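Enquirer: Quick one, what's the 3D model for this:
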Amino acid sequence: MTTIPVSLGARSYDVVIEAGLLARAADWLAPLSRGRRMAIVTDENVLPHLATVQAALTAAGVASEAIVLPPGESTKSWAMLEHLTDRLLELGVERGDHVVALGGGVIGDLVGFACSILKRGCGFVQIPTTLLAQVDSSVGGKTAINSKAGKNLIGAFHQPALVLIDPNVLDTLAERHVRAGYAEVVKYGLIDDPDFFGWCETHAAALIEGDADARLYAIAHSVAAKARIVAEDERETTGARALLNLGHTFGHALEAEAGFSDRLLHGEGVAAGMALAYGYSAARGLAPQGDADRVAAHLRAIGLPDGTAAAGITADGETLIAHMLHDKKMDAGTLPFLLARGIGGTFLDKSVDLADVRAFLDQAAA
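Expert: You can find the predicted model right below:
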C-alpha cells in the first residue's frame, strides 16, 4: 500500500493506492460514516464496482444508498447537478456527512461540485475507477460542470476528505479509456520531469496492455507529482498549478468542437493539445523541433491523436480560437498558454498572440 499526503493545512488528506483496495473500502469509509447511511454516487458503467463497495460497507455494519447516473460527459450538466443535489437532500445528507464519488472524472467532478454547494458544503470521498481520474482529476479539489459556453466553467475548489485508488479496477476499463487516461500520465513527464517521460516511452505499451507493476508505478508517480504542485498552489494563484493545464487550452477547444461527446474523450483532446502545444512552441523557436516530433511520435505510437486531424477535427483556426475565448483562464482579455522550451520545460506564457495561434492551427490542419 502506498499513501501519498496532499498537504493543505486543515484541508489535507491522503491518497491511498493499493491493488485490491476496493474490497476493503470500508476500512477507510466506515470511520467517516458517523454510524449513518452513506450515499454513493456512480454511473451505469460502474455497477460491478458499486456492488463491491456496498458489500464491504454492509459487512462493516454501514448502510449505504446508491445514486446511479448516466455515463458520459453530458452528465456534467445543470440538469444532473439539480437531480443529484435533490436526491442527496432527499437522503438527508448533512454537512458532516461524506458522499462517495465512485467513478471516473465526470462523476468525481459532478459529485465534488454538488458537495461544495450542498448545505454550503459537505464532505466527499473520491474512489476513481478510470486511469484519468486516478492520476489526475480525483486529486486537487477542482470540481465543475460544463455549460453551453464551454468545459468546466461552472465550479468550485472543494477538496475531498480522502482518495482511494485501486489499480485493479482498470482491468475492466475499455482500452480506449486506458489510452485516454494515459495522456494525463505522460503529461507529468512533459511538464517538468524528462526522466519520467523517458520511462513512459519505455513502459507505456505495457501499462496500456495491463502490466500491474507499470500501472502502479505510473499512478503513484503521477499522484505524487500532482500532490506536490497542488500543495504549492492549491487555487492556481501563483502559476505553479497552471502547469497541470498543459495541452488543455488546445484540447478543450477540440473537445468543444466535438460537442463534448464520446467522439473525442477528454484524454484524447489533452493528448492532441499537448502535441499542438509542443508543435507551436517549436514553430516559435522556443523548443527544439526534435522534441516536438518526439512527443508527437510517442502519442502516435500508443494510439493517441497528435493533432487536430488525428483527433478527427476539421475546424479552422478561427473556429478553434472562438472556443478558446471561453476558456476559464482568460484574464483581462488575455489567454495564457502552456508552452515548452523542450521536454520537461513547460512554462506559462501570457504574451501569446491569438492571431499567431490561429495561423499555426490553420497550417497544422493543412
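Enquirer: From now on I want contacts and neighbour counts done on CA atoms only, so please keep to that.
Expert: Noted.
Enquirer: Helices of the stretch 201-350 of the chain, start to end?
Expert: 212-232, 248-257, 266-283, 289-301, 317-324 (DSSP state H, counting those that start in this stretch).
Enquirer: Same list (those helices) but as JSON lines, adding distance to residue 358.
Expert: Compiled in JSON lines, those are given as follows (distance: least, CA to CA, whole Å):
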{"stretch": "helix 212-232", "distance to residue 358": "31"}
{"stretch": "helix 248-257", "distance to residue 358": "11"}
{"stretch": "helix 266-283", "distance to residue 358": "11"}
{"stretch": "helix 289-301", "distance to residue 358": "19"}
{"stretch": "helix 317-324", "distance to residue 358": "4"}
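Enquirer: To compare with the earlier structure, here is another sequence to fold:
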Amino acid sequence: MSEVTTIPVGEDYDVLVGHGVSARVAEVLPQGVARVLVVHGEPLASLAAPVITALRAAGLEVHVAAVPDAEAAKTVTVAAGLWATMGQAGFTRSDAVVAVGGGSVTDLGGWAAAAWLRGVPVVHVPTTVLGMVDAAVGGKTGVNTAEGKNLVGAFHTPAAVLCDLGHLATLPPADLSAGLAEVVKGGFIADPRILEIVEADQSAVQDPGSAALREVIERKIAVKAKVVAADLRESHLREILNYGHTLGHAIEHHESYRMRHGEAVAIGMVYAAEVAHRTGRIDAALLERHRYVLGLLGLPTTYSRAGFDELLAALRRDKKTRGATLRLVVLDGLAEPGRLEGPDESLLREAYAALA
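Expert: So this is what the prediction gives:
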C-alpha cells in the first residue's frame, strides 16, 4: 500500500486517500458491527470484490446488493429494495452499510443507512473523482424524484471515507474529466492553486496515475472538509459548495439525468459567473477564466438545448430558495464566494442567453 493521506472532517471522521485504502474497510467500521450490506453499482462488481473479501476476512456477515448505474440508482424504489435486504437479514442499529461506487451509489447507500432504524453506520468507498471530492464527503445523502434532483434525503455523517486512487484507472476519460468540474469548483470558491495546477498541465491532471491529479483531489477534499466541518446542515457557509449547481441541477433534470453531473455543473459555473459579471461582482477576466479552465478539461461551457422558461421552474425548486426568493451562489472575486438574493428575472435571462 502506498502512502496514505488522512484528511479529517472536523472531529467526526477521516477521509483516507491513497492506493489500496479500500482494503482497510473493516478497520474503519465502528466496533460491534456484525452485519454489513455492501451496495455497489452493477458494473462495479470487480471493485467491490476486494472490499467484500476484506470484510469477510474480518469475520463479518456480508450481504451484497448491486444497484443500477449512475442516477438510475437514486430512486425510492431502489432504496426500498436495500431496506428489504436489511430487514430480511435482521440488521440492527449496530450493523452497517458500505457503499462502493460513484456519487450516485454513495448518495443512495448513505440515505439507506440514514433511514434504516433512523440511522446505522455507513462507510463510503467512492470509485470516481466526483465521488471522492464531493458526493462521499460531507454527509449529504438522498435520491431524486420526478420533480427534481436530491429533493429527498438526509444529513448522515459517514464513519469514514476511503478514496482508493487505484479505482480511477478504471474510469472512462470522459467521466474523469466530468468529475474534475467539482475539483475546479473548489479552485474558484476557495483554493486557486487548484486552477493553477490545471492551467500548468491539464494532461497531467487527467492522468489517473499522476501526482497532479492526486494533489488536486486532496486539495478539493480539504476544501470540502473544512466547510462541512463548520456547517454540516447547510445553514449558511456550506451553501458555497453549491456554486454552479443551481442551473446545473436544472439542466440535469431537463436532460433526464443523461448528462454527466460535472458537465452540468461546468455550465452552471459559467452561468453563475455571467450573473456575477453582469452585477459588477467580478471582472471580465475572471468570467473568461471560467471558460478557459473548464475548456482545458474538455468540459462544456455553453448550453442551448432548453429555453429559459423550461428551466425556471426547476431553478425555483432549488434547495437554496427561500419562499419565493431565488438565491444564487456567486463570486465577489476569486476564492470569495457570496450570495445573490432575489435577482431580477431579466438579468437571469440575459446570463442564460450568453451561454448559447
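Enquirer: Could you tell me the TM-score of the two chains?
Expert: The TM-score (TM-score structural alignment, normalised by the length of structure 2) is 0.94; 353 aligned residues with a CA RMSD of 1.6 Å.
Enquirer: Specify the stretch among the helices of the stretch 201-350 of structure 1 that is closest to residue 103 of structure 1.
Expert: helix 266-283 (15.0 Å; CA to CA).
Enquirer: Work out for me the element the spatially most distant residue from the centre of structure 2 sits within.
Expert: Centroid-distance maximum for structure 2: residue 59 at 31.8 Å, with CA atoms, centre = their mean. Using DSSP states H and E, residue 59 of structure 2 maps to neither a helix nor a strand.
Enquirer: and if you look at residue 117 of structure 1?
Expert: helix 105-117.
Enquirer: in structure 2, what residues pair with the helix or strand just after that helix?
Expert: Per DSSP H and E, the first helix or strand lying C-terminal to helix 105-117 of structure 1 is strand 123-128. Under TM-score structural alignment, strand 123-128 of structure 1 corresponds to residues 121-126 of structure 2.
Enquirer: now do stretch 169-180 of structure 1
Expert: Taking TM-score structural alignment, stretch 169-180 of structure 1 hits residues 167-178 over in structure 2.
Enquirer: contacting residues around the match of strand 123-128 of structure 1?
Expert: 22, 25, 28-30, 94-103, 106, 109-110, 113-114, 132, 136, 157-164 (CA atoms under 8 Å, 6 or more residues apart in numbering).
Enquirer: out of those residues, which are inside helices?
Expert: 25, 28, 103, 106, 109, 110, 113, 114 (DSSP state H).
Enquirer: Provide a complete list of residue ranges assigned to strands in structure 2.
Expert: 5-9, 13-18, 35-41, 61-67, 96-101, 122-126, 140-145, 148-155, 160-164, 327-331, 337-341 (DSSP state E).
Enquirer: The fourth one vs structure 1, mean deviation?
Expert: Strand 61-67 of structure 2, aligned to structure 1 and superposed, deviates on average by 1.3 Å (mean CA distance after the TM-score superposition for structure 1).
Enquirer: same check, this time on the second one
Expert: After superposition onto structure 1, the average distance of strand 13-18 of structure 2 to its aligned residues comes to 1.2 Å, using mean CA distance after the TM-score superposition for structure 1.
Enquirer: by contact count, what packs against that strand?
Expert: strand 5-9, strand 160-164 (3 or more CA pairs under 8 Å, 6 or more residues apart in numbering; DSSP states H and E).
Enquirer: All good on my end, thank you.
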